[in-house]
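> with the sequence up front, the predicted model follows.
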Amino acid sequence: MPVASQPFAPLLRKSGLRPLLLASALVSAPLAQAADLALPAVKDAPVFNAPLPYELEVGARYFYSTGYYRGDLYSSETPAHMVSRLTYGNLDAHAAETFFRLDHETGLFLKGNLGGGSIVGGHMTDEDYAPLELPNLPLSVYSKTVSSQSGGSLQYATVDGGFNVLKTAQYRLGGFVGYQYFRERMNTLGCVQVAANPYVCTSNASPTSVDQLDDDARWQSLRLGLSGRVAILPGLNFDAEVAWAHNWLRSTDYHNAKAPTWGTRDDGAGNGLQAEALLSYDLTPQLSVGVGGRYWYFDAGSGQSHWERTLTGGAPAPQRATSERYGMFVQTAYKIGGPGAGALPFGPLTLTKSTPSLHDWSGFYLGPNIGYGMGATTAYFTPLSPDSILNNWALASVPTSRAYPSVGFVGGGQMGYNYAIGQNALVGVETDIDYAHIGGSFGYSYLYPIVTSAARTEWLGTTRLRLGWTPGSGALLLYATGGLAYGGGFFNASMIDGVHYVFGANRSASVGWVAGAGAELAVAENVSLRAEYLFVDLGRRNLVATEYGGPAAMGAPLAYGLQSQVQHNLVRLGVNYRFNLLNAAATPVLASY
């Protein structure tokens, strides 16, 4: 159907999507002529069984976004007077996401997503407004400090249920109600005074190795919205949704240089807005790719900082927090069921072989992957100058070890080869290389010294054997895998007490081992979707932290031996394209939609 004849055409023009539609036309044109170009591409998967009364779409997304988080604190005695403001800006992030949508022929639908990733950049501005009383220090001068943000993380999940009030072959429109969980953690390193305040982060500015302040914000939202789809051209669809959200915030501020107020709890409730748009193209009736945009706004409205729950004590103070996140995503999706479509593209999952495998998995393959890594980093502290430290009561309080979360995004590609060893079994070898941002940091004030540590894996690769089994028709491959792992990153730790500054850092690559399991589903003759879990152990990183920038204790420099263990649990989603380098005549050619 021409765009001009669509009822939403004026809206699309006003919303600025016209350039995107023109770009999609440029993409779809060569796809429509692909048979003439004879380029390698996908062929339709075989269809089995009878049509189903529902349509299920599942897929994976890479979501690149940016945004900000802001917290305003007001005086408990004079609520109209702002005491301080924390502003995190330019919070660029990478996230991996899986999603689904289930539509029943009655019009009922259920949809949702689950995602996580890393906040890879940004900065934090900390403003304090006069007059403000600090412990033993009356502050009457405006203060503004700037710090960098590194090692932050995102986690989110959404589930919605609704009903399509309008539904034809060309469009659908429905309302929904749902729930969203969204967590963002920001880690602040260093501190530099950029105003005229002579007391905070001036001559004693905090080095960029010191984790000065962390914010952990957890939002829960009740969503109420509309969701719709328009078929622009055969195989080309435009989806959009918009939702009003009522938000509840529970956050924690970790001022690592202020033990009496460390872990201050904040809360609040308010309203927000969420919107999303997607342009997708069907490579086959079941397999599609798409590009889209997303906007989330959270407002905690009126809330409180609970000083009464800290060691310092005091009355709760009014506070307000807001957060904004927006960006672009790309996705791959696979559809099961629906009018005129078959059911699952594989037979019953039986433990005994009844018929030979119909799908051929043998040959070379390659493709992209995205995922999420999680685990914990443990930093071990070993005094190397015991006489010096025992004579310094403050640094003697440093712990022997400290564990902190280590999470983040991974994404890259893999290639491999499968060899059939029977009608329902295969053995293969695979290698992959990924960009990674899996890490975290912690900070705390022990007596007086601030003790911090940070670790991150920045790239990751594996070379593995795979042993697979294909039940039923063979369109589903289950496999176990294991082998060699390698990766690179950094680990650092510091202790600072105003006189002594002990710091050490290690940036290196290491080799270890990996084991896991996964599943692949053939969604076309030469294309498969995959999900896998891997446990990666890269051993331990070691370093020596020594003192500089201050006088030695008892005439000898302070020194610590530091060690961290690098272990990650990875969940990855991917796409594989299979081809046969040894038999050019067997290489699939493009089939039209």
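Received, thanks.
> from here on, just use CA atoms for contacts and neighbour counts.
OK.
> residues contacting the closest residue in space to T310 that isn't next to it in sequence?
Spatially, and ignoring its direct neighbours in sequence, T310 is nearest to T261 (5.4 Å; CA to CA, 6 or more residues apart in numbering). When contacts are counted by CA atoms under 8 Å, 6 or more residues apart in numbering, T261 touches 254-255, 307, 310-312.
> can you tell me how far G443 sits from S401?
Applying CA to CA, to the nearest Å, the value for G443 to S401 is 13 Å.
> these two: who's more crowded?
More neighbours surround G443 than the other of G443 and S401, with 28 against 13 (other CA atoms under 10 Å).
> wouldn't that one be in contact with A493 here?
No: taking contacts as CA atoms under 8 Å, G443 lies outside contact range of A493: 9.6 Å.
> joint contacts of these two?
451-453.
> tell me the helices and strands packed up against the host helix or strand of Q220.
Here Q220, judged by DSSP states H and E, is contained in strand 206-233. On a contact count with 3 or more CA pairs under 8 Å, 6 or more residues apart in numbering; DSSP states H and E, strand 206-233 meets strand 171-193, strand 236-255, strand 425-445, strand 450-469, strand 476-496.
> ok, and for it, which residues are buried?
Residues of strand 206-233 classed as buried: 206-207, 209-232 (neighbour count, 16 or more other CA atoms under 10 Å).
> what strand or helix carries L21?
Here L21, judged by DSSP H and E, is contained in helix 18-32.
> related to what we said a few turns ago, what's the spacing between the strand holding Q220 and its chain's center?
From the chain centre to the centre of strand 206-233 is a distance of 10 Å (CA atoms, centre = their mean, to the nearest Å).
> can you check stretch 415-428 too?
From the chain centre to the centre of stretch 415-428 is a distance of 33 Å (CA atoms, centre = their mean).
> again, but for stretch 169-180
That offset, for stretch 169-180, works out to 25 Å (CA atoms, centre = their mean).
> adding distance to A23, write the helices and strands packed on strand 206-233 out as CSV.
Converted to CSV, these look like this (distance: least, CA to CA, whole Å):
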stretch, distance to A23
strand 171-193, 21
strand 236-255, 12
strand 425-445, 29
strand 450-469, 33
strand 476-496, 35
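> and those: which comes nearest L73?
Checking these against L73 by CA to CA gives strand 236-255 as the closest, at 11.8 Å.
> next up, a structure to set beside the first:
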Amino acid sequence: MKRSLSGAIAMLALAAAAPTLAADYPMFGAMRPSYDNGWEQSTENPLRMEAGLRYWYSLGEQSAEIGGNSYDTNDRSHILEGHLRIDDDYTSTFLKGQAGYAVYTTGDHNTNVGVPSPFEGGQIGYAGADFGYTPFGNETFRFGALVGYQYNRESPDRNRYDVQNVDGLNLHSLRLGVTAHADINEMFDIDAEIAAIPYAYGYGASAEIPMADTVIQGVTVNRTRTETSGALYGASGQIMIGFHPTENLTIRVGGRAWLLEGPSSSRQKWWEASTPDSYIYSDQSLNGFSLLRYGALAELTGRF
């Protein structure tokens, strides 16, 4: 009985002295406070996403000179493109990708003879991705750099339904550039980028072309095929003006341009008339090769 009474008195004394002890000994006041109201609700998600479709009315120009003969190709292509962008506000980084293909192409192929040859239904497509870092700016303006890779298929004068024309022109490019985004107000924004292409590798070939028996390097041949390859360089740029009719919908219009040029080589492959599986090569320099593609863009994008 005395022990119980003594214990109760000791507990009451400790309770009464608790405020004083907490003041004298900081360890008592350093205990974790209670959670704020709504602690179970997560903070704002740092990830933002955009996905949508673009239409690119594209004008293309290819030019080259082989053995003193000039070859030029001009096309008008209607390209549909899908794109995706993910922004991480916490790290000020983004990842974006795009892929497009021409649904309809027309154009003209010209040689030094001066008689244009019209064509329809070529192969023009591309796919690529960029990683960017935009540490500079504020809530309404961001600026930074990007690095990326892009594959291009540039064969506007190749019939996509002809299995003999499967090689075309293929390009693998490295992109290094700068990018900026500005929110003018709640309704409008501007997005721009410009990139150098310090290195691109291109390769391709034409279809096999039957020909009359001809003596080349002392061998009688009856078929030929042109193969090209080389290292290129260039630049690309894009600017878009956006309008936000709703919180999650964006409509943008703007323009885009790509340019690649550089020295390349051309190899003519000739098949022997007497032995169909045997062939010879004739190497030539491909001078003044250039590829330009530019045009107007329209975009419909959802924001999440």
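That came through fine. On a predicted model such as this, the values are computed, not experimentally measured, just so you know.
> could you get me the TM-score between them?
Between these two chains, after superposing, the TM-score reads 0.73 (TM-score structural alignment, normalised by the length of structure 2); 241 aligned residues with a CA RMSD of 2.5 Å.
> that older thread, so the helix holding L21 of structure 1 corresponds to what in structure 2?
On structure 2, no counterpart of helix 18-32 of structure 1 exists by TM-score structural alignment.
> quick one: that helix to chain centroid distance?
Its chain's C-alpha centre and that of helix 18-32 of structure 1 lie 29 Å apart, by CA atoms, centre = their mean.
> helices or strands up against the next helix or strand after it?
Later in the chain than helix 18-32 of structure 1, the nearest helix or strand by DSSP H and E is helix 34-37. Using 3+ CA pairs under 8 Å, 6+ apart as the contact test, no helix or strand touches helix 34-37 of structure 1.
> repeat that for 10 Å
Packing contacts for helix 34-37 of structure 1, counted by 3 or more CA pairs under 10 Å, 6 or more residues apart in numbering; DSSP states H and E, involve helix 18-32.
> rewinding a little: and the contacts of T261 of structure 1, which is closest to L538 of structure 1?
Distances from L538 of structure 1 to the contacts of T261 of structure 1, taken as CA to CA, are shortest for Y254 (29.8 Å).
> distance of the counterpart of the closest one in structure 2 from N69 of structure 2?
By TM-score structural alignment, Y254 of structure 1 lines up with A207 in structure 2. Here A207 of structure 2 is placed at a distance of 19 Å from N69 of structure 2 (CA to CA).
> of those two, give the one with the bigger neighbour count.
Legend: neighbour count by other CA under 10 Å for A207 of structure 2 and N69, higher for A207 (17 against 11).
> any idea how far R225 of structure 2 is from that one?
For A207 of structure 2, the distance to R225 of structure 2 - CA to CA - is 6 Å.
> burial measure for the equivalent of R185 of structure 1 over in structure 2, as a count.
In structure 2, the residue paired with R185 of structure 1 is S155, using TM-score structural alignment. Neighbours of S155 of structure 2 under the rule other CA under 10 Å: 25.
> check contacts around S155 of structure 2.
By CA atoms under 10 Å, 6 or more residues apart in numbering, the residues touching S155 of structure 2 are 62, 73, 75, 121-125, 165-170, 204-206.
> let's see 6 Å
S155 of structure 2 makes contacts with 122-124, 168-169, as judged by CA atoms under 6 Å, 6 or more residues apart in numbering.
> excluding chain neighbours, what is closest to the residue opposite S92 of structure 2 in structure 1 once aligned?
Mapped onto structure 1 by TM-score structural alignment, S92 of structure 2 lines up with G107. Spatial nearest neighbour of G107 of structure 1, chain neighbours left out: N164 (4.9 Å); criterion: CA to CA, 6+ apart.
> element containing the one you found, please.
Under the assignment here (DSSP H and E), N164 of structure 1 is part of strand 152-167.
> quick one, helices of structure 2?
Secondary structure of structure 2, counting by DSSP state H: helices at 2-24, 26-29.
> out of those helices, nearest to A99 of structure 2?
Judging the helices of structure 2 by CA to CA, what sits closest to A99 of structure 2 is helix 26-29, at 59.5 Å.
> OK, contacts around the residue positioned nearest the centre of structure 1?
By CA atoms, centre = their mean, structure 1 has its centre lying nearest to G117, at 1.4 Å. Residues near G117 of structure 1 by CA under 6 Å, 6+ apart: 94-95, 153-154, 408-409.
> distance of it relative to Y64 of structure 1?
Separation of G117 of structure 1 from Y64 of structure 1 (CA to CA) stands at 10 Å.
> please apply the same query to D92 of structure 1.
Going from D92 of structure 1 to Y64 of structure 1 by CA to CA gives 8 Å.
> same thing with Y334 of structure 1?
Counting by CA to CA, the gap from Y334 of structure 1 to Y64 of structure 1 is 22 Å.
> swap in R320 of structure 1?
For R320 of structure 1, the distance to Y64 of structure 1 (CA to CA) stands at 27 Å.
> now do Y419 of structure 1
Y419 of structure 1 is 37 Å from Y64 of structure 1, by CA to CA.
> who has more neighbours out of the two?
More crowded of Y419 of structure 1 and Y64, by other CA under 10 Å: Y64, with 20 against 17.
> aligned partner of the more buried one in structure 2?
Using TM-score structural alignment, Y64 of structure 1 sits opposite Y57 in structure 2.
> hang on, its match packs against R76?
No: applying CA atoms under 6 Å, one finds Y57 of structure 2 not in contact with R76, separated by 7.5 Å.
> need the nearest residue in space to M82 of structure 1, chain neighbours excluded.
Nearest one to M82 of structure 1, counting by CA to CA, 6+ apart, is Y74 at 4.3 Å.
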